[in-house]
Each structure stands twice: as C-alpha cells, then as structure tokens.
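K.L.:
the following block contains a protein sequence and its predicted model.
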Amino acid sequence: MTLPPFVNTPRFLRLFKLIFYPLNYLDDYGQKYGDIFAVGNQKNPLVYVSNPQGIQAIFSADKTLFKSGGGGGFIQTLLGDNSLLLLQGEKHQRERKLLTPPFHGERLQTYGKLICDITQDVTQKLKVNQSFLVREVMQDITLKVILQAVFGLYSGERYEQLQQLLGSMLEFFSYPGNGAIIFFSSLQKDWGNWTPWGRFLRTKAKVDELLYAEIRERRQQQNYSGDDILTLLMLATDETAKPMSDEELHDELITLLIAGHETTASTLSWALYWIHYYPKIEEKLRSHLLNLGEAPNLYDILKLPYLEAICNETLRIYPVVLNTFFRMLQEPLELMGYQFEPGTVFAPSIYLVHHREDIYPQPKQFRPERFLEKQFSPYEYLPFGGGIRRCIGMELAKMEMKLVLATILSQFCLKLTSRRSLKPVRRGLTVAPPTRFKMVVCNQIF
C-alpha cells in the first residue's frame, strides 16, 4: 500500500496549531507536502486533498464508496441526531428532498424584501462618527433573518426569548479557547452554570424547549398559513406521504440556524472589511449600485456581476469552513497514484484549493475581477462544499449577502477604524474575523 506523505509534527503540537492557528496549519502543511498529505496513523489516516482532479474523483464517486455524515460528540450535541449534516444513506436522501424546495426558485425570492427591511431596521441605530462592532451588527441581521424567514417568528415573547437565548448560545463560539472543548470530548463535562460548557448546555435546553413549543402549537392550531421555511417543512411529505416528525423539524431548524446565521454573519463582516480596505473596490461597487437608480429592483441587484464577484472573492480568500465534509472510505481506492484502505478519511480542503497559485494567481490578494475574467469549476471553487453534501442553503446565503451589502452601502458611507490587516480567528468549527473588528460611519446617505 502506497500512502501520501505524513505530517511529522508531534500530535500535541499539531492539534494546538489546528485549534488556535487553523490557517497556518493548512498553509504550512500544504506548502510543505503538496496536493495531498495525511495525518494520524498509517492504518486509518486523515487525508487532506487540495488537487481539483482528486476532489472531483471524491465528489463524483459512487455514493456507496464513501460514508459521510454520522459522528457524535459536540456536533451531535449541537445539532441533534436528525440533522441533515449527520444523516447518512437513505435517511439523508429523504431529508434533503424534503428540505430542498424552500431554498430554490420563486420561493426563495419571497425573502428578498424581508432581508432588505431587516437590514434597514437593524442599521438604523448606527450613528455618524460613531464606531460599531461589525460582527455584532451582522449577527443581529442574520439572526433576525433566520427567526423571520426560517422560523416564521416576527414578534412576541417567544421571538424575544429566542433572540436573546440564541445570541447567548452562539457566544460560546466567540472565544477561540473554547475550540479545545469542541475538539476534545473529555472536556465536555457539565460542571454547572459557571463553566462555558455548562452554560452552553443550559442555554441550548431552553432554546430546544421554545422551538418544540412553537412546533407543537402550530400543529395543534393547524396554523400553516405562513410562507416561512418551518411552515413549508411542516407541510412537506415524502414518497410515502409521511411528514417530518417534531424531532426532525427541531434538529433541522437548529442546523439551519448554525449553518445560516453564524457563517453568513462572518462572510458579511469579511465583505465589508475587504470593500473598504481597497477604496477602488468600494468606489467601483458604489458606481454599479448607483447606476441601478434610486429604487432598484431586487432582481437587478442580485444580477450585478461586480457585486457577485465581490461575494465570490470574499468566500474564496477566507472560506468560513476550511474543509468539506469528511468522507470515510468503505472500499479500497486508488487516488492520485496512492492506494488507500477502508477506514481512511478524506478531507477535501476548500481553503487550500482556493489558495492554489496555479488556479488563483496571487491567492492572498483580494481581487474580485478574477471572477469576471474566468469561470471556475466546482472542484476549483467550492465555498459551500460539493457533491451530495453541498450546503442546501447556498442560494439563500448568496442572496442574503448581496442584498445586505447593497442595502448598507445605499444608506451609509463607512470606513475602517484601522488600516492594519485583519487576521482570521477560530470561531467554533469555523474561522471568522475577530469579534473586536470595528468600523465607523463617516456619512449617512439619504
């Protein structure tokens, strides 16, 4: 059996680097070992792949060749047993079919005005000549989008409670040191409300209680008149006319919250940073937006090539999730000249692919024009993963990014409070701008 090169760093140092310096981890090992390298033991290694042809072979392989999803520990505690991210085989196919319709076509467009209205409402509190924490504002926007568009909650006691509790629960991820708790199950001990893990569990339990109460209340009242995603999922049935259970609905709501709130808030924060770090990019984008007129059609905003290029480049340079779903090999496989046995786990690396010099010249440079000059394959550009595990909320996230950015730029002139380069930090299982990142309102556009 011929295996790719193995990382020879001692395990403790390697894990420390992975938790606290995840981009350095990938940059250093990718530069040293190339397109494919392994960590762990020789029998069941974890193999990172950053070669587009290798990733294509993994994504397009017969669905029985790899096992993806499953697992336990922190991710199962967070999302629940019925999350789409954890399901496998026929259960995963069933759940994906039920979840797909609300995230595509005309149904998705119904949320466009809602996103713009929420953005305007949240940003009304911004004052000229005052700085603000960018992530805090972006999280407020994306959380309200989830509560209204996904959960179907617009006001009331339950809305207020969920908004407060969800914000508190997700604050667990704001401390890079909590990454150790996520990666080491031995640290996930409930020692009471005075510990981070204890507070997280108690807050999540309160969130669970409120979501189950909302689901039960709608079923009892037969209240299916809304156009929110929860209502659509409650009405959906599979080929046997079986609807989703309360547990399935709850776990998918939590999954959509984590996948759609945290990640989009991070990406929007990065986009605002890059747009204002390069004045020519800001000037060019504003020019394109002004050309749409005073009251542009939402469809015209969504179709702006330069706005889309900025969003694509933001997702390229610092993808929120560094690797796609891990895939465990079920049968012997030859890949890129190496032989692998069942039990090998493959990690197609989004970050390393996005930083290949041969695909993206000067990859550390933020340059939206590259997406206007060339169309990249789904194995060269994959911020939402790929294959049967590609993010189901991809189109909603892209639409939200464009509309939030266009709405903010149409209302405010902003500037960075510092010209120092912003470095990504770990935020749970993702990477994000530092929580302390601030901008200042230099003018309000009327």
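P.N.:
Ah, there it is.
K.L.:
CA only for contacts and neighbour counts going forward, please
P.N.:
OK.
K.L.:
quick one: the residue nearest in space to the middle of the chain and D27, what's the gap?
P.N.:
The centre of the chain sits closest to T263, judged by Cα atoms, centre = their mean, with a distance of 3.4 Å. Note on T263: its distance to D27, by Cα to Cα, to the nearest Å, is 22 Å.
K.L.:
before we move on, back to that, the residue nearest to the centre of the chain is in contact with V320, isn't it?
P.N.:
Yes. Using Cα atoms under 8 Å, T263 makes contact with V320 at a distance of 6.2 Å.
K.L.:
now do the shared contacts for these two.
P.N.:
T430 (Cα atoms under 8 Å, 6 or more residues apart in numbering).
K.L.:
sorry, back to before: quick check: buried residues in the helix or strand where the residue nearest to the centre of the chain lies?
P.N.:
Using DSSP states H and E, T263 sits in helix 263-277. Of the residues in helix 263-277, 263-277 count as buried by neighbour count, 16 or more other Cα atoms under 10 Å.
K.L.:
against that first model, consider the following:
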Amino acid sequence: MKLPNGPQSPAIAQMLQWVAIPMSLMTACAKRYGDIFTLNLTIPIVIVSNPQALQQILTGDTKEFSAPSDWNKQFESLLGKNSVITIAGEAHKRQRQLLTPAFHGEMMQSHAKTIRNITEEIIQSCQENKTFCVRSVMQQITLRVIMQAVFGLYAGDRAQELERVLSAIMDAGANSPLRTLFLYYPALQRDLGKLTPWGTFLRRREYANQLIYAEIRERRQNFDASRTDILSLLMAARDENGEAMTDEELRDELMTLLTAGHETTATALTWALYWIHKFPSVRYKLLEELQNLGDEFDINTIHKLPYLNAVCNETLRIYPVGMLTFPREVKEAVNLCGYDLEPGTILMGSIYLTHQRPDIYPEPQIFKPERFLERQFSPYEFLPFGGGVRRCIGNVFALFEMKIVLTTILSKLDLELVTKQDVKPQRRGLVTGPNQQINLMVKGKR
C-alpha cells in the first residue's frame, strides 16, 4: 500500500520528535510534503490539513471512515473503558446521546452564576501591585467550576480531596514527557512502586476512584431530581432501551469531564489573558465593549458580544489546545488529496496546521481577532473542538465559560502583562500549552 510521502527517519526518532516537538515536526513536514503526509509512529499515521479533505473525513464517519475501536486505548488508563473518548461504534453513539442533554443551552444558563461567583471568589486573592501566575489561577477557577457544575460539590472534605488529587494527576501528566511515552507504549505501564511515575499515577487514580464512587453511591441513595449538576442529569438519563448508566460508566464519563474540561479550558483562558494584555489595542477594544454592559450581567448579552467572541475564537485558533482530531480509519478504499488509500489506513486531521494555513488565515502567526469579524470560517477551516461525531461534547460549555470568566476578570481587575518575552506553545501531555509561566500584575481593582 502506497501512503503519502513523509520523513524517512527511523520510527523511534519520529516518535521522540512527536512526543517532544509535535508542532515543529508537523510544520516541517507540511512545508516539505504539503497538505497530507505520513508519520511513522507506532504505526504509520496519515496527517491531513486540507479543509476539503477534512470535510470528506469528518462527514464520512459512517461510510468511508470510522473511529478505530482500539486506537483511543491510550486514554483508558485515566478515563476508563466506558468513556465517550475511548469507546467507538454503537457504544459511543449511546453514551453521546446520554451525555448531550446535560450540555443543552438551558442547562448552561443555570451554571452562569456559578462560574461568575467562583471567578470572583478566586481572583479576590490577587493583590494589588502583586504578580500572579495566570495558569495557576485559571486552573483553580476551571477545576472549581467543573467540580460544582459536574458533581454539584460545593464544599466539604470530599470536594477538597478530589480537587487536590485531580490537580496532582493532571500536573504530573502535563509536565512529564515520560508520561506521554507511557500512553503511546502500553508495555511501559508497569507498577514499579509508589515512588515511580506510573506507580504514583496508579495510586492517585485509585484514590480518585474511591472518592468518585463514594459520591455516586451517596447520590443514588439520596437522589434529588431537582438538581441540575451533570452527575444528577446523567443518573436520570435513560437510553432508547430505558437503561441507565452503570456506576462504572458514570465514573468514566465524570473523569472524562473533570480532566478534559478542566485542563483544556484553563489553558485557553491563560492564552486569552496573555494575548489580551500583550496587545494594548486588543485590550482597549475589549474593555470598551465590556464597559457598554454597565452593571448588568446578562449572560445572553455577554454571549453575543462580537469582539469578545472574536478574541476567544482567535485564541482557540492561533495555538489550539487540541492539536489533532481523533483518529479515523479508512473503511472503504478512498481517494484523498490525490492518494488512493486502502481500508485500514489511520488518518488524523491536524487542527494546528489547518489553523496556520496562510491561504485561510493571512499572517497566521499574528494574533488578530478582527479576522473573525471580517468573515465566517467553515467547520473544516476552524475546528478547535474537532469535528464529526467525535467533536468535543463540551464545546459549548467551554466557550460559554471562557466568556464569563474573561468578562468577570476584566471587569474587576486592571492587569498588566509582566512576562515580556514571546510565549510559544509546547506539548502538555496529549494537548498543548504555553512553554513558560505567564505572569500578570494587578495594577488596581475596579
């Protein structure tokens, strides 16, 4: 089978580059090979960044392409075997149908006040004329939001312990290239004791499981149909056969929402505050738009603010948190970008490369929110949350949360960027994030 061209270096060398410098590797390959190329990782992977090809892939989920049943097993160690991320086929369709109502627009509205209150509470610790690490504060906010919106946990020992252990799991995974290798090479996943990286992870995961299952048991015993947190909604959900989620399914979906929804949104907010304060013109335009709100905190008005929306979208475009779409496997022989691909070929869309295409985004390395005011982009040109049946189920919630948190912070604090050197993206586990700490100073409180 002839695959698209790609680097000829040994597979182990390509894998090390993939783990250490994935964006540089993809950029170099796109420059040399174009819109489609093959990387030889654990198996050959065809990387695609052409919008027309992405449309063909992402809209052909049920015919020419499918999610490979065993490809997402690298997520199982944390998320479990029943997560909407790790399963495929009919099981994936069922879980997605059970999850979707919890992210309906009306449900999001009920969480708006929670997000605002949490943000106000946490930024109170930011003192005037003092600097703070943006990422740390954003992680506190997004984890607390997830804990309350997903679990309905507002206080107490269990909430504090779950916050602590989840933060430890996420930080260890994001800051360790070795952990990333563990995910790609299951043979490395051996428990060699509590002082080793994998051994530490397993013990933290087991402790998190104990806390989550204890909460599930208590909530089943004292079910309250009036609650609007996602755990309550998932407990009440029934599939087309009238069956509810098992405890194991609930655990895996809750862990998915807790980890994916916390880390990714914190990263996006960190980047947004960096860009807003790096460019005075962006900050000025955004503050001018927010000042027109007055003292009103109407979520519908905030959600429709054009420049705020453009800033969020440009943040998600320039350095997307998710570099890639979920993999697809060719089911029927298909021609893609001039290549005849046979069944069994694994494809991944490069969100990063697509967002960096100068034919779609002139001067793509420049942060320019105005591009989202000047034109609309198709779902295959701008796809920060992926696409097709594997599109991030929490995308609406993530953008909703970004807008409320940014509006609250900018309305309460007068901030100045302390980090003067340019910040670039780097791998953080299976996603991306800033390559250095970003610090802001509180010049005053509004």
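P.N.:
Sure thing, it's come through. For clarity, every value in this text was computed on a predicted model and none was experimentally measured.
K.L.:
the stretch 251-400 of the second structure: helices as residue ranges?
P.N.:
280-291, 299-303, 306-318, 351-355, 371-374, 395-412 (DSSP state H, counting those that start in this stretch).
K.L.:
nearest to A172 of the second structure, of those helices?
P.N.:
Between A172 of the second structure and the helices of the stretch 251-400 of the second structure, the tightest spacing by Cα to Cα is seen for helix 395-412, at 23.1 Å.
K.L.:
show me what that closest one is packed against.
P.N.:
Packing partners of helix 395-412 of the second structure (3 or more Cα pairs under 8 Å, 6 or more residues apart in numbering; DSSP states H and E): helix 105-123, helix 247-278, helix 280-291, helix 299-303, helix 306-318.
K.L.:
grab the longest strand from the second structure for me.
P.N.:
strand 439-445 (DSSP state E).
K.L.:
what's the average distance of that one to the first structure?
P.N.:
Once fitted to the first structure, strand 439-445 of the second structure is off its aligned match by 1.4 Å on average (mean Cα distance after the TM-score superposition for the first structure).
K.L.:
and the helix holding T263 of the first structure, how far out from the chain's middle?
P.N.:
Relative to its chain's centre, helix 263-277 of the first structure lies at 13 Å (Cα atoms, centre = their mean, to the nearest Å).
K.L.:
do stretch 287-295 of the first structure as well
P.N.:
Mean-position distance between stretch 287-295 of the first structure and its chain equals 29 Å (Cα atoms, centre = their mean).
K.L.:
show me which residues of it are buried.
P.N.:
L289.
K.L.:
residue in the first structure paired with H104 of the second structure?
P.N.:
Alignment note (TM-score structural alignment): H104 of the second structure maps to H104 of the first structure.
K.L.:
give me the number of residues near the closest residue to that match other than its chain neighbours?
P.N.:
With sequence-adjacent residues excluded and distances taken as Cα to Cα, 6 or more residues apart in numbering, H104 of the first structure is closest to E395, at 7.2 Å. Neighbours of E395 of the first structure under the rule other Cα atoms under 10 Å: 15.
K.L.:
now swap in S225 of the first structure and tell me
P.N.:
Look at S225 of the first structure: counted by other Cα under 10 Å, it has 9 neighbours.
K.L.:
from memory it sits against T231, does it?
P.N.:
Yes. Judged on Cα under 8 Å, S225 of the first structure makes contact with T231 at a distance of 7.5 Å.
K.L.:
hang on, G433 of the second structure is in a strand, isn't it?
P.N.:
Yes. Assessed by DSSP: H, G, I helix; E, B strand; the rest coil, G433 of the second structure belongs to a strand.
K.L.:
which ones are touching it?
P.N.:
Residues near G433 of the second structure by Cα under 8 Å, 6+ apart: T267, V321, P425, Q426, R427.
K.L.:
could you check how far the residue nearest to the first one when sequence neighbours are not counted is from P320 of the second structure?
P.N.:
Ranked by Cα to Cα, 6+ apart and with sequence neighbours excluded, the top spatial neighbour of T267 of the second structure is G433, at 6.0 Å. Here G433 of the second structure is placed at a distance of 9 Å from P320 of the second structure (Cα to Cα).
K.L.:
likewise for G349 of the second structure?
P.N.:
Taking Cα to Cα, one finds G349 of the second structure at 13 Å from P320 of the second structure.
K.L.:
now do N313 of the second structure
P.N.:
In terms of Cα to Cα, N313 of the second structure sits 10 Å off from P320 of the second structure.
K.L.:
the more surrounded of the two?
P.N.:
Using other Cα under 10 Å, the more surrounded residue of N313 of the second structure and P320 is P320, with 26 against 20.
K.L.:
contacts only, for that one.
P.N.:
I351, Y352, P384, T432.
K.L.:
ok, those residues in the first structure: which stay?
P.N.:
Compared against the first structure with both residues aligned by TM-score structural alignment, their matches' Cα atoms under 8 Å, the contacts of P320 of the second structure retain I351, Y352, P384, T432.
K.L.:
turn these into CSV, columns for distance to I404 of the second structure and neighbour count.
P.N.:
Shown next, in CSV, are these (distance: Cα to Cα, whole Å; neighbours: other Cα atoms under 10 Å):
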residue, distance to I404 of the second structure, neighbour count
I351, 25, 28
Y352, 26, 25
P384, 19, 27
T432, 23, 22
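K.L.:
out of those residues, which is nearest to Q139 of the second structure?
P.N.:
After measuring these against Q139 of the second structure - Cα to Cα - the closest member comes out as T432, at 14.6 Å.
K.L.:
if I look at that closest one, how far off is T265 of the second structure?
P.N.:
Computed with Cα to Cα, the distance linking T432 of the second structure and T265 of the second structure is 12 Å.
K.L.:
swap in L383 of the second structure?
P.N.:
The value you get for L383 of the second structure to T265 of the second structure, if Cα to Cα is used, is 15 Å.
K.L.:
and Q140 of the second structure, what pairs with it in the first structure?
P.N.:
Under the alignment (TM-score structural alignment), Q140 of the second structure pairs with D140 in the first structure.
K.L.:
tell me who's in contact with its match.
P.N.:
By Cα under 8 Å, 6+ apart, the contact set of D140 of the first structure is V122.
K.L.:
for R356 of the first structure, which non-adjacent residue is spatially closest?
P.N.:
P363 (6.7 Å).
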